[in-house]
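> I need the structure of the sequence given here:
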Amino acid sequence: PEGYGYEQLGDVTEQGDGEFSIRLRRKATPPLFGGEFNDVLFSVSYETDTSLRLQVSPADVKLERRPLAQRKSRSEKTRKYTVSYSERGETFGVVVTRRDNGKILFDTRLPGTTLAEQFLQISTRIASENVFGLGGAGSKTTLKNDLNWRVTSFFTEKAPNDESNSHSGAHPFYMLVEEDGRAHGVFLNTSYPMDVLMQPSMATFRTIGGILDFHLFLGESPEDVIRQFTELIGRPAFLPIWALGPHLALRGNNISPNAALSLVQKLKSRVFEMVSCW
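From the prediction side, this is the model:
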């Protein structure tokens, strides 16, 4: 609803080590779901010159934050981004832009921000249709995300898979390739079940618990964004050598070991080597 959200309550608190925070209060509008937090804390941490962390959490409730590497950018002059936010009296939102060209990368100046004990929601504008990630759930003909009001659900429990849903595990991360070939990434750090609604001009994140804990990465290329992202969450493990060769999967539940062995021997006799069969 128009006007629904939070507004700035107090002055900006500077931590002096690359962080600042702002206390917010929910605007005097009827609650959507009940149990909304009236007072919340918005905080910004300048992680590196090309990455930052944005958090929104209840001001009077202590919630466990998932520990991640602590890295601080000490110099404002070398940062590749700027952070601004709404004026007092306006519905609160934060804007992250590239310093050199003013390109808006993350913009939450939209109504509808909700923080409740069992429902959190926030939206950001997206400036291009070249959006990738979010579980890879999309068309078979392109790697780009479907922005036609597409909802992707994320669970950390194994669920039945089909071509339109994300697979086991949850990685709420998207990367947007800008018009000049540079890119930026947005990662919502949460283990709670959640939905992401992709629309023609914005993305809406909805989760059922925790806090809103975003990491943004600016890169000169998509590869640069992925490098920063995996530096934060951990590099993929090296594959064992045996996993790099040909594999044969036998579908069905009625295949006996003898039948599988016979098939493997026939293939080997025709100079078709494989490293594993299951």
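
> for the rest of this, base every contact and every neighbour count on C-alpha atoms.
OK.

> is Gln228 in a helix, a strand, or coil?
The assignment at Gln228 comes out as helix when based on DSSP: H, G, I helix; E, B strand; the rest coil.

> okay, now it: neighbour count?
Residues lying near Gln228 (other CA atoms under 10 Å) number 20.

> go on, the one 3 residues further on?
Counted by other CA under 10 Å, the residues lying close to Glu231 total 12.

> sequence B follows; please return its structure for comparison with A:
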Amino acid sequence: MQTPPRVLTVAGSDSGGGAGIQADLKTMLALGVHGMSVLTAVTAQNSTGVQGAWELPVEAVRAQYRSVVDDIGVQAVKTGMLATAELVEAVAELLTATDAPVVVDPVGVSKHGDPLLAQSALASVRTRLLPAATVATPNLDEVAQLTGVEVAGEEDLREAAAAVLGLGPRWALIKGGHLEGEAVDLLTDGSEEHWLRAPRLDNRHTHGTGCTLASAVAAGLATGLDVPEAVRRAKDYVTGAIAAGFALGSGIGPVDHAWRQR
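Purely as a prediction, here's the structure:
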């Protein structure tokens, strides 16, 4: 049997299964690629928030990465929660030595507003991690955290994208999901623009959207799609997953990664 494309996620664990490594691997399976993982942190997390987080030692993260890449190989890498400056620096070093497209989801806070990145790590994200990215996928809170640009409406997305591109990624995907009206995102490399629009869905169960989108983009790149097409298909997949999001626990439930299979 033919080996499927291989995608590596470097991220934290969500014990509730809605985001993080768990969401990444579910997305990759749903989109037909083989998902592999480097665990950076463990969280105690459920539908109401993050009750605790513990990062792994740098040597453990580096060993996981080398174990996978040196033997199995990768066609794309996706990063999520990296937690500390030391982990950001180590992962950035590993990425620059890997010949594969990289999707960076610069995770700063959880869906519930819990911090997942130390303030001391922001400089490393700006100067080391984002320059290694083929595509960076910040939400509006992460844009403000990294660049200082506040997005109040769709007209501000170009400024946000320019500020993110100034930090070094080849493409910036600015996610406008927190704006009023339709869900609009802007993908640009500074010379061409792609506006991606979808209706805003009346479903509060949206835990894991950022992880899912970034992983879907990485899956597309691993199969040989160019960046605009990979992002377009990822947006379609996430829109369907949000529409099918379901209640879990007493708080915000997850998107449904298996909505197409159902």
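
> quick check: TM-score for this pair?
Remark: TM-score between the superposed chains equals 0.32 [TM-score structural alignment, normalised by the length of structure 2]; 153 aligned residues with a CA RMSD of 6.6 Å.

> buried stuff in the strand ranked longest in structure 2?
Looking across structure 2 with DSSP state E, the single longest strand is strand 34-46. When burial is assessed from 16 or more other CA atoms under 10 Å, strand 34-46 of structure 2 yields the following buried residues: 34-43, 45-46.

> how about TSV for those residues, with distance to Leu196 of structure 2 added?
Output for the buried residues of strand 34-46 of structure 2, formatted as TSV (distance: CA to CA, whole Å):
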residue	distance to Leu196 of structure 2
His34	27
Gly35	26
Met36	28
Ser37	29
Val38	30
Leu39	31
Thr40	31
Ala41	32
Val42	33
Thr43	32
Gln45	31
Asn46	30
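
> out of these, who's nearest Val7 of structure 2?
Gly35 (5.0 Å; CA to CA).

> just checking, the closest one touches Gln22?
No. The criterion here is CA atoms under 8 Å, and Gly35 of structure 2 misses it with Gln22 at 10.3 Å.

> which elements pack onto the helix or strand encompassing Ser67 of structure 2?
Element membership for Ser67 of structure 2, per DSSP states H and E: helix 58-71. Counting contacts by 3 or more CA pairs under 8 Å, 6 or more residues apart in numbering; DSSP states H and E, helix 58-71 of structure 2 packs against strand 34-46, helix 85-96.

> export these to CSV and tack on distance to Arg232 of structure 2?
Shown next, in CSV, are those (distance: least, CA to CA, whole Å):
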stretch, distance to Arg232 of structure 2
strand 34-46, 20
helix 85-96, 24
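
> to Ala60 of structure 2, which of those lies closest?
Closest to Ala60 of structure 2 of those, according to CA to CA: strand 34-46, at 8.3 Å.

> after that closest one comes which helix or strand?
strand 49-55.

> quick one, that following strand and helix 85-96 angle?
Calculated by axes from the mean of the first three to the mean of the last three CA atoms, to 10 degrees, strand 49-55 of structure 2 forms an angle of 70 degrees with helix 85-96.

> quick one: list the elements packing against strand 49-55 of structure 2.
strand 34-46.

> run the last query once more with 10 Å
Applying 3 or more CA pairs under 10 Å, 6 or more residues apart in numbering; DSSP states H and E, we find strand 49-55 of structure 2 packed against strand 6-14, strand 34-46.

> quick one: closest of those strands to Leu187 of structure 2.
Of all these, strand 6-14 sits nearest to Leu187 of structure 2, with 21.6 Å by CA to CA.

> Asn258 of structure 1 sits in which helix or strand?
helix 257-269.

> surely Phe205 of structure 1 touches Met194?
Yes. Here Phe205 of structure 1 reaches Met194: they are 7.4 Å apart, a contact under CA atoms under 10 Å.
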